[in-house]
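In: what follows is a predicted protein model with its sequence.
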Amino acid sequence: MKISQDVPGNATFAQEDSLPRVPLPTLEASCERFLAWCAPLLNPDERAATEAEVTAFLRPEGPGRVLHGALEAYDAAKGVHSWLDTFWPYRYLGRRDRIALNANFFFLFKDSGQPQVERAAGLIAGAVNYKRQLDQGLIPPVVQRGQPQSMVQNKFLFSATRIPGAQQDTVRSPYTEEWPGPSEARHIVVFFRGGMFKLDVLGPDGVPHSLDDLEAGLRAVLKAGAEPTGAATSVGHLTTMARAEWAAAREALLACHPRNADALDDVETALFCVALEDFAPADTQETCDQLLYGDRGNRWFDKAVSFIVFADGRAGINVEHCELDGTTILSFTDALHSTPAEEQSQQSGARSQGLPTLEPIVFELDDALRAQVRSAADAFAAYGAATATSTVSFEDFGSKAAKTLRVSPDAFVQAAYQLAHQRAKGHLGATYESIATRQYRHGRTEAMRVVTPGIRDFVTAMEDPAADADTRRAAFRAAAEQHVARAKECQLGQAPEQHLWELELIQRRRGAELGVREQPALYRTPGWLTMRDDYLSTSSAPSANIQYFGFGSTSSRCIGVAYVLLPDRFNLYLSTPLAVADQMRTFADRLREAVAELRELLGSERPGD
């Protein structure tokens, strides 16, 4: 999907074309790094087999040269922002499983102490103000370490919706050739008890409704939706299906009755969704679970942004991941919470205009569609029940404590994860960590693999009863140094996985044309398969406005580790398939022990050591 020209004079996006391009590594560099990255997870025979296929891949007339040459030509083509321009749509829009729980992520916001309606109205007012600032170019580009960051993802915050496809999904959004410039939609979609309502948050002249108006509109929704919708008529359930199945169901919706096209249009063009829940979760973990995969027909998982507000006023956000990464949602979340709702409303120019226009969104369903909705609801409920989750909270540890131990906070927690994993499962395993690369044009993330030789040696030292404290500390310091160095490489785009993966995808798309008719053997080597078989999938979201961050695991034995590491606290949300729930719980116990053990080990270090 191509982005149209930016709105003239919009300072938010003005620097995008002047950002440096994502560097395309050389083929030799990526192959060398690949061998180094997978080596700690392989035995000698597996390393030898992998090295042999890398050599074949690299030979002068080998498949690697042909595929990389095609990628170089693409990167130099007119209108291409990055050599990853086709990678990202495949990675996110090409997946065929369900995105609910598997791909979408959530943030649990800090508590406000407000009742449900006031909390929801405040979030709506803040989001509307953010959109107004975005449309007018009043949000300055994020700057990190003196480098402006790509702001393109902000174009997908409002009125963006993923559309299911039989082979690959698409995105319906503003700032495209089909829909130039920012969204002019004036409504949101509010869910309550499985019912869907179109609620105008901007008046006919585009002026935002006041907070009082919004609260009145939400109360009208609660009244109109007081009678729960039957499970067979809550069409939002269909968005939990595998993508090709949902695509077929969407076509059936359109064919069933002309009114359904209008209903879909109302949902897909809405600025965002707000789900009002009629219950208060029992505890923090249940709140997180509800944000990740709670449903009751009360979600449209294809919507870019959905706020969820519970009956007790606790709130969070569920995000569709295809065009939005955590860093963009962090900035959005911080903007919503850094200024009181009353002030946000005033900044937006909101004024009292009476009760906002409110209309139910009704889909006409035949018996087959009703059966499909009911089946999707049951299947997703079972899928959620087959997922085990856990929250882990360290009230006495955070980045400040790590820094007093003279170590990178992220290196500290990643070392603790590896030690805990070794003790929980008896071995190290491939670990993914997301590294932001938004300092580049249309930059998103890079895939870091955490298990280095230093990590392996550190875990070995910690598990060796004969190793003394000095030996263990030295091994930890070496591991932390290697971790920081690798993270910096990834930030600079010097990482092998996405590069080699895109070469594989080029072979799938264009192999016959390029004369590379078979998948190169490199992609069947122990190194490639082992390095990418996640046992831990980790990502961080550091914001004082977030209590927890979470996502689903990525494989049948993977533990998803989403963490909020702040100066004075460290909160994690873990997820894994139910079949290996005991291992996840053991991992959580061992992690608590590992953090305490490493703090004691490093804290007893003598000055000058």
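Out: Done, it's in. Numbers count the residues shown, from 1 in each chain.
In: going forward, measure contacts between C-alpha atoms and count neighbours the same way
Out: Fine.
In: confirm Val561 sits in a strand?
Out: Yes. Under DSSP: H, G, I helix; E, B strand; the rest coil, Val561 falls within a strand.
In: tell me which residues touch it, please.
Out: By CA atoms under 8 Å, 6 or more residues apart in numbering, the residues touching Val561 are 536-539, 550-551, 572-575.
In: now the residues you listed: which count as buried?
Out: For these, a burial check counting by 16 or more other CA atoms under 10 Å picks out 536-539, 550-551, 572-575.
In: will you turn the residues you listed into JSON lines that also has secondary structure and distance to Phe380?
Out: Shown next, in JSON lines, are the buried ones among the contacts of Val561 (DSSP: H, G, I helix; E, B strand; the rest coil; distance: CA to CA, whole Å):
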{"residue": "Leu536", "secondary structure": "strand", "distance to Phe380": "24"}
{"residue": "Ser537", "secondary structure": "strand", "distance to Phe380": "22"}
{"residue": "Thr538", "secondary structure": "strand", "distance to Phe380": "24"}
{"residue": "Ser539", "secondary structure": "strand", "distance to Phe380": "25"}
{"residue": "Gly550", "secondary structure": "strand", "distance to Phe380": "18"}
{"residue": "Phe551", "secondary structure": "coil", "distance to Phe380": "16"}
{"residue": "Leu572", "secondary structure": "strand", "distance to Phe380": "24"}
{"residue": "Tyr573", "secondary structure": "strand", "distance to Phe380": "20"}
{"residue": "Leu574", "secondary structure": "strand", "distance to Phe380": "19"}
{"residue": "Ser575", "secondary structure": "strand", "distance to Phe380": "16"}
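In: what sits against Leu529?
Out: Neighbour list for Leu529: Tyr523 [criterion: CA under 8 Å, 6+ apart].
In: that one: which element?
Out: helix 526-531 (DSSP states H and E).
In: can you give me how far that helix is from the chain middle?
Out: Offset of helix 526-531 from its chain centre (CA atoms, centre = their mean, to the nearest Å): 24 Å.
In: included below, for side-by-side comparison, is a second structure:
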Amino acid sequence: MAEAHQAVAFQFTITPEGIDLQLSHQALRQVYLSGLRSWKKRVVRLKNNVITGVYPASPSSWLFVVIAILATMYTRSDPSMGLIAKIQEHLPVSDSLSIQCRTMVSAVLFSTLLWLSLIFTMRLCLKQLLSYHGWMFEQHGNVSNTTKIWAGMVRIFSGRQPLLYSYQGSLPNLPVPAVKDTVNRYLESVRPLMNDSEYERMTNLAKEFEGSLGNRLQWYLKLKAMWASNYVSDWWEEYVYLRGRGPIMVNSNYYGMDFLYVTPTPIQAARAGNTLHACLLYRRKLNREEIKPSRVPGLNVPLCAAQCERIFNTTRIPGVETDSLVHWQDSEYVAVFHRGRYFRLWLYHAGRMLSPREIEHQVQSILDDPSPPAPGEAKLAALTAGDRIPWAQARKDFFSAGVNKRSLDCIEKAAFFVALDDDEQGMMGDDPAGNLDRYAKSLFHGKCYDRWFDKSFTVVLYKNGKNGLNAEHSWADAPVMAHLWEYVMTTDCFQLGYNEEGHCKGEVDSSLPRPQRLSWDISAECQERVERSLTVAQALADDIDFHVYPIQEFGKGAIKKCKISPDAFIQIALQLAYYRNRGTFTLTYEASMTRLFREGRTETVRSCTSESYAFVKALESGESKEVCRHLFRAAAERHQNLYRMAMTGAGIDRHLLCLYIVSKYLGEESPFLKEVLSDTWRLSTSQTPLQQVELFDFVNHPDYTTCGGGFGPVADDGYGVSYIIIGENMINLHISSKFSCPQTDSHKFGAQIVQAMKDLLMLTSPEKPDGSKKENHFQNKKHL
């Protein structure tokens, strides 16, 4: 093969005259340039480590302190109060240096110690300041003097021009709530879901746990919190994600969509060129730590960036008992799947990043390649879509040596995975709503063998130029991937762009090596295991009922006029819609971040509260508008308070999970914890926030609207609801359920959610002259 010959740096033959050595200067040059790029990255990483290590000070501030101390000494005063003299006495080379040199060295050492002490003090002060969360519980527009002083001090101690990881050492650790507080909050959360006898029974179990086993388990958690950066995150990653033995496709992975109304180019290879190049630009900014640290909107409060470290070059490796996450420092290529074949596509040449036009050319060569897949190759990725134990066993039996191991290593060590689909997707044709649903399902699971579900993420590119992604969940949460995808989409369209023919801009280097086809030797027994995994995955994928509902009739602007938090508004609408859908209430999961703390991930907001229960009951029973308004605002305020508590470390579920894990390590059985952990989340919800608003111009480019993404239902008889608030006038819903459950219907539930929102807007709208007639119509209208 031509690419194999180009990869050989030298050849030699043995002759009667000796060894004939032939060097390939071109190949050696490529080796040199690749190594040079690698060393440049190491130098940048070392420099960033130094800058981050001394933040919020800067390395240049050391020189300022040294000069200040020396200048003070020359004025015949001793700023060290005798410490410089003490250091001078104990210098190991004091006899070989002059008095002036000894004084200079001692002053520099003292200055360095003083500088490090100042850095430590500043970090400690910033950490204490960031531990204050009173600002979150204050009314909008009614900020206390304490919070104003605190905000000013945070700005002073935050330093200037922080790198991505500059704040990591200053973030506070996640606190361990008191057992009593967690138990009481849990009982409050389940009260609307239980009758009196069930609630009394659960109260007795909770109080027994609190007074006996709970305190002993809590002691271990406090010990872990003192030792570890975060007492939750490692156990959350391992026990919630990596130890799951079922398929991660549908159950764990999630997807993100392209622009809703715009496809920048209809040429698949061109869209791939810009998309992959934008991913590389983001990775370069990530490696250089040039991405601005995420902050709480409107404040200078930083969020933890630890999850960003594993966006690229990361793969989930299957195991019999538990999976593992493996991250490599760098990778210069991506693995590409097209029509059942796998390719290695190099993204760097001669030490430089390929241009979008060059990547387009390389992708087009893959699309034009007529070679058929090897026996068993086409559906190989189904192993990553099925149960984990069969995949772990197959990996050990068939991919631990030889050509299969080399090809599998190539996929797993790739920067990310790319799927070139022959389908056309998007909101198009005579059935835009139905096609949008099919687009979501395609991104979510595809054909069950055309996505490598173990990779940190898979970029999917369709024949008509549409794109999207599928992401593995264990290494990070959705906002981290959403940050990358926002950058990729806007860079693709507004920075890189296309020429008039729809191709990427730029020229192509004719010396580029062609993408390398990966080789496989898949035995008949391995093919049987692939088919078994595919059968499991296909049954799971066929059961998913997906509906994407773009709401354009109203948005955040209309909700804010009601003086209600948009998130609380939507969550209460979900409670109302679910009650109309099922005639009952259910345990509701809403994901909230805990990235105010070091290595924080998520916490659960239990959105079904006694206040939302009372409001929905009153509304559906025909209570007056005034009563319903009062109950609605009480429910919204309660939800907001729960959300704030979850963000500030006073949540329920992560604490209970860790207590349960400790009980298992100790071999202790707790009826209370066992029942808590067996609760079913029939309504699982999450908001995908738009983080980089400055990248989108919804006024001048209203069609360039991101559609967000979605995930699968947690319970077989429940719903998964993801929503994203776009600008002032749009909300996108992604609703999932299972066809096998006769009580669930994603399309019907989507319509009920929208109707619930409209009813809430009507409820909170100002009275009109014919308000009495409007009220009667509102009370007597028939709901879906």
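Out: Now that the structure is in, tell me what you want to look at. It should be emphasised that the depicted structure is a prediction, and the values quoted were computed from it without experimental measurement.
In: quick one on the thing from earlier: in a markdown table, list the buried ones among the contacts of Val561 of the first structure along with distance to Ala315 of the first structure.
Out: What follows is those, written out as a markdown table (distance: CA to CA, whole Å):
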| residue | distance to Ala315 of the first structure |
| --- | --- |
| Leu536 | 27 |
| Ser537 | 25 |
| Thr538 | 23 |
| Ser539 | 21 |
| Gly550 | 14 |
| Phe551 | 17 |
| Leu572 | 18 |
| Tyr573 | 16 |
| Leu574 | 19 |
| Ser575 | 20 |
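In: for Trp300 of the first structure, state which of these is nearest.
Out: Phe551 (16.7 Å; CA to CA).
In: any idea how far the closest one is from Gln414 of the first structure?
Out: Computed as CA to CA, to the nearest Å, the Phe551 of the first structure to Gln414 of the first structure distance reads 18 Å.
In: got a list of what Gln347 of the first structure touches?
Out: Contacts for Gln347 of the first structure (CA under 8 Å, 6+ apart) come out as Asn129.
In: that should have said Tyr563 of the first structure, apologies.
Out: 538-542, 548-550, 570-573.
In: can you redo those as a markdown table with distance to Lys303 of the first structure?
Out: Formatted as a markdown table, the contacts of Tyr563 of the first structure follow (distance: CA to CA, whole Å):
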| residue | distance to Lys303 of the first structure |
| --- | --- |
| Thr538 | 24 |
| Ser539 | 22 |
| Ser540 | 23 |
| Ala541 | 21 |
| Pro542 | 24 |
| Tyr548 | 21 |
| Phe549 | 18 |
| Gly550 | 18 |
| Phe570 | 30 |
| Asn571 | 27 |
| Leu572 | 25 |
| Tyr573 | 23 |
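In: ok, so of those residues, who is nearest Glu395 of the first structure?
Out: Phe570 (6.8 Å).
In: for Thr389 of the first structure, which non-adjacent residue is closest in space?
Out: Nearest residue to Thr389 of the first structure, sequence neighbours excluded (CA to CA, 6 or more residues apart in numbering): Ser575, at 4.3 Å.
In: what residue of the second structure takes the place of the one you found?
Out: Mapped onto the second structure by TM-score structural alignment, Ser575 of the first structure lines up with Ser736.
In: that match contacts Tyr549, correct?
Out: No. Judged on CA atoms under 8 Å, Ser736 of the second structure makes no contact with Tyr549 at a distance of 11.2 Å.
In: circling back to that earlier point, so what's the residue nearest to Thr389 of the first structure up against?
Out: By CA under 8 Å, 6+ apart, the neighbours of Ser575 of the first structure are 387-390, 551-553, 559-561, 584.
In: of those residues, which ones are shared with the second structure?
Out: Among the contacts of Ser575 of the first structure, the contacts conserved in the second structure (both residues aligned by TM-score structural alignment, their matches' CA atoms under 8 Å) are 387-390, 551-553, 559-561.
In: may I see the PyMOL selection of the buried members of those residues?
Out: To isolate the buried members of those in PyMOL, using 16+ other CA under 10 Å:
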select buried, resi 387+388+389+390+551+552+553+559+560+561
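In: TSV for the kept ones among the contacts of Ser575 of the first structure, including distance to Arg517 of the first structure?
Out: As requested, these are exported to TSV (distance: CA to CA, whole Å):
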residue	distance to Arg517 of the first structure
Thr387	39
Ala388	42
Thr389	43
Ser390	46
Phe551	37
Gly552	35
Ser553	33
Ile559	36
Gly560	36
Val561	38
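In: which of the kept ones among the contacts of Ser575 of the first structure sits closest to His187 of the first structure?
Out: Phe551 (28.3 Å).
In: which non-adjacent residue is nearest the counterpart of that closest one in the second structure?
Out: Matched by TM-score structural alignment, Phe551 of the first structure corresponds to Phe711 in the second structure. Using CA to CA, 6+ apart and skipping the chain neighbours, the partner closest in space to Phe711 of the second structure is Tyr254 (4.7 Å).
In: closest one of the contacts of Ser575 of the first structure to Ser159 of the first structure?
Out: Nearest to Ser159 of the first structure out of the contacts of Ser575 of the first structure is Phe551 (CA to CA; 22.8 Å).
In: so what's that closest one up against?
Out: Counted by CA under 8 Å, 6+ apart, Phe551 of the first structure has contacts 101-106, 292, 560-562, 575.
In: hmm, try it at 7 Å
Out: Taking CA atoms under 7 Å, 6 or more residues apart in numbering, we find Phe551 of the first structure in contact with 101, 104-106, 292, 560, 562.
In: what does Phe476 of the first structure give?
Out: Phe476 of the first structure touches Phe458, counting by CA under 7 Å, 6+ apart.
In: tell me which element the alignment partner in the second structure of it is part of?
Out: Alignment note (TM-score structural alignment): Phe476 of the first structure maps to Phe632 of the second structure. Using DSSP H and E, Phe632 of the second structure sits in helix 625-647.
In: got the contact list for the next helix or strand after that helix?
Out: For helix 625-647 of the second structure, the following helix or strand on the C-terminal side (DSSP H and E) is helix 653-666. Residues from elsewhere that reach helix 653-666 of the second structure (CA under 7 Å, 6+ apart): 217-218, 232, 603-604, 669, 673.
In: now Gly246 of the second structure. Nearest residue, chain neighbours left out?
Out: Asp387 (4.7 Å).
In: repeat for Thr609 of the second structure
Out: In this structure, Thr609 of the second structure finds its nearest non-sequential neighbour in Ser189, 5.9 Å apart by CA to CA, 6+ apart.
In: count of residues packed around the aligned partner of the one you found in the first structure?
Out: Using TM-score structural alignment, the equivalent of Ser189 of the second structure in the first structure is Trp37. Using other CA atoms under 10 Å, Trp37 of the first structure has 24 neighbouring residues.
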